[in-house]
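**Student:** Below is the sequence, then the predicted model.
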Amino acid sequence: MSKKQSNPAQGPAAPGRGGALHVSASKLRWGLLIAALGAILAATVTMAVTGFDTDKVEAHQPGAEPVVRDKEFSKAAQGDCLTWSKPDRSDLVKVNCGDKHLFEVAGVIDLSAYPGREFATGTRHPDSLRMTELRDEHCVTAVQKYLGGRFDPRGKYMVNVMSPSPAGWGNGDRTLRCGVQVGGTASSPATTGSIADPATGQSKVHAVGTCLGINQNLPTDPIDCAQPHSVEIVGTVDLGNHFTGGPPSEADQDKYVEAECNRLSSEYLGSPDAIRNKTLTMFFDVLEPTSWLAGSDQLDCWLGKGADREGFAPIVGSARGEILIDGQAPVPPPNSGRSTPAPLPGAAPLPPQPQPR
């Protein structure tokens, strides 16, 4: 994804560009890509977040009553939504998808049907790295099939996999649950609604007033605006209200979203000059064709400050009030990009001359 910026503090408005100078933010475009990679990496390294705790193996004898979490897990079918509250997921339960949940099952994979001895009786539970490989091998396809090919890989959901607990594995359970969860750099937040319902939407947007945390100058998960953060969400643009048919071009999106973000930011802050006076910059994205064809049609308007060395500078406080940028209060720039020169000698009007009689 490419991130654009609109920066009123940089100079006078460009004609017909929504009242603010629009500049291609080439050195910050990598920000969202790195953030997305960070989320993927986090999911890769911490696969146990969605699977079960592989560090604890419960006593579980063949023929004994399965532990609660495996009993619920083994009943989960395609279209079911699951949630839990305990770190070890021992209270995993199926809930209505209209209620808050952490995982939606898109398909069930039976590894015992695959040839070879890797998943045979007596084999060890796969580690996180192997589970990641199994997710990539089976779950991306399962999710696409579940959604009829309408999955937005750059949307708010990410593909993941749930596996039996080590105890369930030891008792012969070789089934995986492929599905989706809301992506996050630290944890998977709860969501409501089934991803299979087009009304749920897959656009990666946040509530107005949300602040995204900051780590190594990059955005992370939502955080209290009183804490150091990278950007603040000042509005959401619905491109579906403006564009119809096929995916809109980047140039057309650019023009429309910039104007809308400038309008929404003025409404959010109460003044069209607030962004400039706080030395902040408006950032926005464009929708890739794959996202548009999957039904995503919304984009956030981000308010932040570019760091001197790539990425974003930390901000404390909501832009609606007093803020600190890198620990310092912002100093409003002069009203004009150029100073007014002093009048030259003799430039003043001549005094009135007496008229001849």
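**Tutor:** Cool, got the structure.

**Student:** Only C-alpha atoms from now on, for both contacts and neighbour counts.
**Tutor:** Fine.

**Student:** Just give me how far stretch 132-149 sits from the chain centre.
**Tutor:** Its chain's average C-alpha position is 21 Å from that of stretch 132-149, according to C-alpha atoms, centre = their mean, to the nearest Å.

**Student:** So Ile233 sits against Pro222, correct?
**Tutor:** No - with contact defined as C-alpha atoms under 8 Å, Ile233 does not count as touching Pro222 (10.1 Å).

**Student:** Give me the common contacts of these two.
**Tutor:** Shared contacts of Ile233 and Pro222, defined by C-alpha atoms under 8 Å, 6 or more residues apart in numbering, comprise Thr210, Cys211.

**Student:** putting a second one here so we can go through both:
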Amino acid sequence: MGPPSPGTGGWYLNPASGQPTWRPAAPAPVPTRRRSTKLVAAVVVGSVVGLAVLAFAATTIVGLVAGDDAEKEPVAAPAPVATAAVTPSPTPLRNARLTQYDYERGKCYFWPFVNDPTPDVDEVPCSEPHLFESVADEPIDLSADFSTIAPYPSVSDWWAISARLCQQTVEAYLGHSIDPHGRIKIEPIIPVLEGWVLGEREMTCGVRVSSSHPRDPVSYVSTGSAKDLDQSRVWEPGVCLNAEGIPLLCEYEHVYVAVGDVVLPGVPGSAPPSDEQQGELIETSCAERAREFFGPSFQELELENLGVMWYPITRDGWEFGNRTISCLIGYVNADGTPRVTTGDPRRGRPA
């Protein structure tokens, strides 16, 4: 698969096939000249799973990818790819101890991330790192839908069950709808297979807030209550992310690094800007954030195929009040597909 001509469109990761797919760019006004840029778009769909907890997310990313040294007229970002249905993660680790705890509405909980057969569940202040925030005092009884001889649901089945039965309770707890592309994720605690065979049919609904901090990739902890935050997907400068948008330490394999935030103008009730308009507002600001992060020599870094990217705010997200975008530096191959790297991006050429 050879690289496309600059300015003709962008690559996106097809969630159905898992393969990079080329899509022509949509016609739009040409923005201000920028050095060495061509456009790229990607779709990544992912979820985080911890023990018996499922979390689901769908994300879209667009951006500008640095090319050769010759100046070219960039084109506007391609029209957004239709977001596919959220794909659940591989089968999660499950633990019977989690289903035996009495969770309370508005309380947050933490347990060891190690594969402990009997982890202790601790109630902690939501201002401290935690793995689960309960949205109800009582679990949901699934026995009306699943008899004692019903087969154990697959991961995709559990995703559908939690979306159908938890979303209303979660949104009542939050006081607003969930942005499907935002930081708040429905996260149920489900029976393990052994408990299911013995007739356990209860599911506890909760939420998790995607962390803005670098974490060990097996922890997935949150800090702060989901009731008190902007749902925008943002990360602190210097945080590295994998292809699913999960923040982790840069020593682990990653494809993006956050370099700073941009707040879009817009009063409550205002019409959301299109992706093209967002690009016009964000492009210069994200380049400035990148220069602040890497230093004045950002444009002269010997990093081929380095891109300034961002997750656009969706129409629903705009209506939910999201106004903040994190600028990301992404690593890509010559054909525009994501490239995995390791190490601190500020210390020369990545591995």
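**Tutor:** Received, thanks. This is a predicted model, so every value here is computed, not measured.

**Student:** Report the TM-score for the pair.
**Tutor:** Aligned and superposed, the two chains score 0.66 in TM-score terms (TM-score structural alignment, normalised by the length of the second structure); 281 aligned residues with a C-alpha RMSD of 3.6 Å.

**Student:** picking that back up, looking at Ile233 and Pro222 of the first structure, which one has more neighbours?
**Tutor:** Ile233 (23 against 19; other C-alpha atoms under 10 Å).

**Student:** what's near enough to touch that one?
**Tutor:** Per C-alpha under 8 Å, 6+ apart, neighbours of Ile233 of the first structure: His206, Ala207, Val208, Gly209, Thr210, Cys211, Asp300, Cys301, Trp302, Leu303.

**Student:** Please, which helix or strand holds the aligned residue in the second structure for the fourth one?
**Tutor:** The reference is to Gly209 of the first structure. Alignment note (TM-score structural alignment): Gly209 of the first structure maps to Gly238 of the second structure. In this assignment (DSSP states H and E), Gly238 of the second structure forms part of neither any helix nor any strand.

**Student:** Nearest spatial neighbour of the residue nearest the centre of the first structure, chain-adjacent residues omitted?
**Tutor:** Nearest to the geometric centre of the first structure sits Lys204, at 5.1 Å (C-alpha atoms, centre = their mean). Distances taken as C-alpha to C-alpha, 6 or more residues apart in numbering put Lys156 closest to Lys204 of the first structure, at 4.2 Å, once the chain neighbours are dropped.

**Student:** Please tell me I have it right and the one you found contacts Thr200.
**Tutor:** No - Lys156 of the first structure is beyond contact range of Thr200, at 11.0 Å (criterion: C-alpha under 8 Å).

**Student:** okay, the two: which has more neighbours?
**Tutor:** Neighbour count, other C-alpha under 10 Å: between Lys156 of the first structure and Thr200, Lys156 has more, with 18 against 13.

**Student:** Contacts only, for the more buried one.
**Tutor:** Val182, Gly183, Gln202, Ser203, Lys204, Val205.

**Student:** Quick check: the aligned residue for it in the second structure?
**Tutor:** By TM-score structural alignment, Lys156 of the first structure lines up with Arg183 in the second structure.

**Student:** likewise Glu133 of the first structure?
**Tutor:** Aligning on TM-score structural alignment places Glu133 of the first structure opposite Ala160 in the second structure.

**Student:** just the helices in the stretch 201-350 of the second structure please.
**Tutor:** Assigned by DSSP state H, counting those that start in this stretch, the helices in the stretch 201-350 of the second structure fall at 275-294, 315-319.

**Student:** The stretch 1-150 of the first structure too?
**Tutor:** Using DSSP H, counting those that start in this stretch, the helices found in the stretch 1-150 of the first structure span residues 30-45, 68-75, 128-134, 140-146.

**Student:** Phe243 of the first structure is nearest to which of these?
**Tutor:** Minimum separation from Phe243 of the first structure across the helices of the stretch 1-150 of the first structure (C-alpha to C-alpha) falls at helix 30-45, 23.9 Å.

**Student:** Mind listing what's buried along that closest one?
**Tutor:** For helix 30-45 of the first structure, a neighbour-count test (16 or more other C-alpha atoms under 10 Å) marks Trp30, Gly31, Leu32, Ala35, Ala36, Gly38, Ala39, Ile40, Ala42, Ala43, Thr44 as buried.

**Student:** List the residues that contact Gly348 of the second structure.
**Tutor:** By C-alpha under 8 Å, 6+ apart, the contact list for Gly348 of the second structure reads Leu301.

**Student:** Can you find the partner of it in the first structure?
**Tutor:** Match for Gly348 of the second structure (TM-score structural alignment): Glu322.

**Student:** My read is that the residue nearest to the centre of the first structure contacts Gly155, right?
**Tutor:** Yes - using C-alpha under 8 Å, Lys204 of the first structure is in contact with Gly155, at 4.8 Å.

**Student:** Pull up the gap between the corresponding residue of the second structure for Lys255 of the first structure and Ala77 of the second structure, please.
**Tutor:** In the second structure, Lys255 of the first structure lines up with Glu280, judged by TM-score structural alignment. As defined by C-alpha to C-alpha, to the nearest Å, Glu280 of the second structure lies at a distance of 9 Å from Ala77 of the second structure.

**Student:** repeat for Ser285 of the second structure
**Tutor:** The value you get for Ser285 of the second structure to Ala77 of the second structure, if C-alpha to C-alpha is used, is 16 Å.

**Student:** Which of those two has more residues huddled nearby?
**Tutor:** Comparing Ser285 of the second structure with Ala77 by other C-alpha under 10 Å, the one with more neighbours is Ala77, at 27 against 17.

**Student:** ok, now which ones touch that one?
**Tutor:** Counting by C-alpha under 8 Å, 6+ apart, Ala77 of the second structure has contacts Gly9, Ala25, Ala26, Leu39, Val40, Ala41, Val62, Gly63, Asp275, Glu276, Gly279.
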